[in-house]
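Engineer: the following comprises the amino acid sequence and a computationally predicted model.
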Amino acid sequence: MSTLTLEATDILRWTVSLVWPFVRISAMLLVMPVFGARQINARVRLGLALLLAWMIAPQLPEAPAIDPLSVGGLVVAVEQVLIGISMGFVLTLVFSAINQAGEAIALSMGLGFASAVDPVGGVQVPMISQYLSIIATLIFLAMNGHLVLFELLLRSFETFPIGLDGPDNEDLWFIASFGSQMFAGAVLIALPAVASLLLINLAMGVVTRAAPQLNIFAVGFPITILAGFLIILLTLPSLTARIGDFLFTALPLIERVARI
């Protein structure tokens, strides 16, 4: 009867073939939208990362036989974390820009005090920001953005193999410059509502100047809230298109960061 013999090198090779993909995948799931939400239990994220790593490990190039407990293994682990965080952080910038646009609209409407916990970031944001974040999440899931991101992650192991090589300064600079693009995009989203509400506030100021006995707080506050909701309703088609453009702009940057 033949016996199965295992050597230390075989165990090390099987271990690193699963550990390194698990580190990169779990880092991306930690910061990416939807899966990185505070409402999702950490065990669920780790279980999903372990399942994905186990599924794609046979399809990946052979990883270098580096001991995970050595100094070289620590360097490789940090590089895998940076790659995963860089890929997920790009989409996080998109959702942060959308939250900033909603906050600007809410402040112009006078609803800056009405806040709730953002399911993506886990922080207090105005209700308008949460409304826009929900729309962005639905668009992201409707266009199968999570599946596209997983596909890019799988391809990144081929174009950005596991080894003593991580993101360089140019990759990090592209991510930083993308943040400025998202800030400009947030201004474009909020600009129609903010400009319209500014004109309404100027009109209310003229009315108050002409009739000082008019209680501006009793009249102007409901008007600005109602006008804000009407403006959001009228700009909803262009709003969804703008959010879709944000997501489509983020995917090529993820490909560039992953060197695909």
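Structural biologist: That came in fine, so what should we check first? Note that the structure is a prediction, hence the values are computed from the model and not measured.

Engineer: make it CA atoms for all contacts and neighbour counts henceforth
Structural biologist: OK.

Engineer: now the strands: where do they sit in the protein?
Structural biologist: Along the chain, the segments classed as strands by DSSP state E run 115-117, 124-126.

Engineer: find the residue at the geometric middle of the protein.
Structural biologist: The central residue of the chain, meaning the one whose C-alpha is nearest the mean C-alpha position (C-alpha atoms, centre = their mean), is T92 at 2.0 Å.

Engineer: okay, the strands of the chain, which one's buried deepest?
Structural biologist: Among these, ranked by average contacts under mean count of other C-alpha atoms under 10 Å, first place goes to strand 124-126 (a mean of 20).

Engineer: next up, a structure to set beside the first:
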Amino acid sequence: MNAALAELLAFSTQSLLAGFIVFLRVGAAMALLPAFGETAIPARVRLVVALAFTLVVLPAVRASIAPLHAAGSLPGQVLATEVLAGLALGAILRISVLALQIAGTIAAQATSLAQLFGGGAGEPQPAIGLLMTWGGLALAVSLGLHVTLAGALIGSYDAMPAGQFPGAESIRQWGVGGVAHGFALAFTLAAPFVLAGLVYNVALGAINRAMPQLMVAFVGAPALTAGGLLLLVLCIPAGLALWHNDLSALVANPFEAWR
């Protein structure tokens, strides 16, 4: 019986160490992942979600991390490598959310709606940016973001093996490409608002030159606000669909999308 208990204790120790190794990467990524890493979500909820993702990822990657805990203890290097790998994955996926926020800010500035209603909890941002961000995240979660994120976490062990530091040059190229793509996506989403604002200001300038005595700013401000809100209704559904397609392609293959 003592031998059976000793064997059970050894198995439990190795299982706990394996779970802890996976939790290091999942927990670090969870701080930045879209939807699940938002500051508006309570820390306890994010902790529970991280534990749930750990239970999903662990069976798929246990064979690859077995050498790290075979001795019944963890090398000190594992603590650093797994946290860095999780942060790298979370940061590159977080750029998609930042693209929505940047697009909302550009759109709000272009249509003079930057001060309308104000922002919300967490990072202050215009109402349009808040609407686009939470609308996009709600759309992504409803269409199975949690499933694809679990697949990305499992795939990260092939791209960034456990116990090894990620390559600095690969991370640099990965990050620069991700930032460039994020800004391009943000401007694409905000392009209708920028074009509408440009046309409005050119027309306003022409009217002001033709009729200097008319207070065109007071006449045109309500039209700009109404036009911005109408454009928001017309463009947001297509913009969020475009953003979700881009996010889905990234999460499905986050390690090759921008290389």
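Structural biologist: Here it is on my side, so go on. Just so it is clear, the structure is predicted and the values come from calculations on it, not from any experiment.

Engineer: can you calculate the TM-score here?
Structural biologist: For these two chains in superposition, a TM-score of 0.84 is obtained (TM-score structural alignment, normalised by the length of structure 2); 250 aligned residues with a C-alpha RMSD of 2.6 Å.

Engineer: about what we covered before: residues touching the counterpart of the residue nearest to the centre of structure 1 in structure 2, list them.
Structural biologist: For T92 of structure 1, the aligned residue in structure 2 is R94 (criterion: TM-score structural alignment). The contact partners of R94 of structure 2, by C-alpha atoms under 8 Å, 6 or more residues apart in numbering, come to L32, L33, P34.

Engineer: any idea how far the closest residue in space to the last one that isn't next to it in sequence is from L33 of structure 2?
Structural biologist: In space, not counting the residues next to it along the chain, P34 of structure 2 is nearest to R94; the distance is 5.7 Å by C-alpha to C-alpha, 6 or more residues apart in numbering. With the distance defined as C-alpha to C-alpha, to the nearest Å, R94 of structure 2 ends up 6 Å from L33 of structure 2.

Engineer: swap in T148 of structure 2?
Structural biologist: Between T148 of structure 2 and L33 of structure 2 the computed distance is 12 Å (C-alpha to C-alpha).

Engineer: tell me which of the two has more neighbours.
Structural biologist: Taking T148 of structure 2 and L33 together and counting by other C-alpha atoms under 10 Å, L33 has the greater number of neighbours (24 against 18).

Engineer: which residue sits closest to that one, ignoring its sequence neighbours?
Structural biologist: Spatially, and ignoring its direct neighbours in sequence, L33 of structure 2 is nearest to G90 (4.9 Å; C-alpha to C-alpha, 6+ apart).

Engineer: what of R62 of structure 2?
Structural biologist: Counting by C-alpha to C-alpha, 6+ apart, the residue nearest R62 of structure 2 is A18, at 6.9 Å.

Engineer: distance of the one you found from V57 of structure 2?
Structural biologist: On the measure of C-alpha to C-alpha, A18 of structure 2 and V57 of structure 2 end up 11 Å apart.

Engineer: and these two? which has more neighbours close in?
Structural biologist: The residue with the greater number of neighbours, taking A18 of structure 2 and V57 and applying other C-alpha under 10 Å, is A18; the counts read 24 against 21.

Engineer: chain center to stretch 210-230 of structure 1, what's the gap?
Structural biologist: Mean-position distance between stretch 210-230 of structure 1 and its chain equals 37 Å (C-alpha atoms, centre = their mean, to the nearest Å).

Engineer: return the set of buried residues in that stretch.
Structural biologist: For stretch 210-230 of structure 1, a neighbour-count test (16 or more other C-alpha atoms under 10 Å) marks G220, F221, I223, T224, I225, A227, G228, F229 as buried.

Engineer: and stretch 187-207 of structure 2, by the same measure?
Structural biologist: In stretch 187-207 of structure 2, the ones that count as buried by 16+ other C-alpha under 10 Å are F187, T188, L189, A190, A191, P192, F193, V194, A196, G197, Y200, L204.

Engineer: out of those residues, which are inside helices?
Structural biologist: Applying DSSP state H to those, the entries found in helices are F187, T188, L189, A190, A191, P192, F193, V194, A196, G197, Y200, L204.

Engineer: and the gap between the first one and A107 of structure 2?
Structural biologist: In this case it means F187 of structure 2. As for F187 of structure 2, its distance to A107 of structure 2 is 9 Å (criterion: C-alpha to C-alpha).

Engineer: intersection of neighbour lists for the two?
Structural biologist: Contacts common to F187 of structure 2 and A107, judged by C-alpha under 8 Å, 6+ apart, are absent.

Engineer: tell me which of the buried residues of stretch 210-230 of structure 1 is nearest to L60 of structure 1?
Structural biologist: Sorting those by how near they are to L60 of structure 1, with C-alpha to C-alpha, puts F229 at the top with 50.3 Å.

Engineer: the stretch 51-200 of structure 2: helices as residue ranges?
Structural biologist: Counting by DSSP state H, counting those that start in this stretch, the stretch 51-200 of structure 2 has these helices, from start to end: 76-110, 127-142, 145-159, 168-210.
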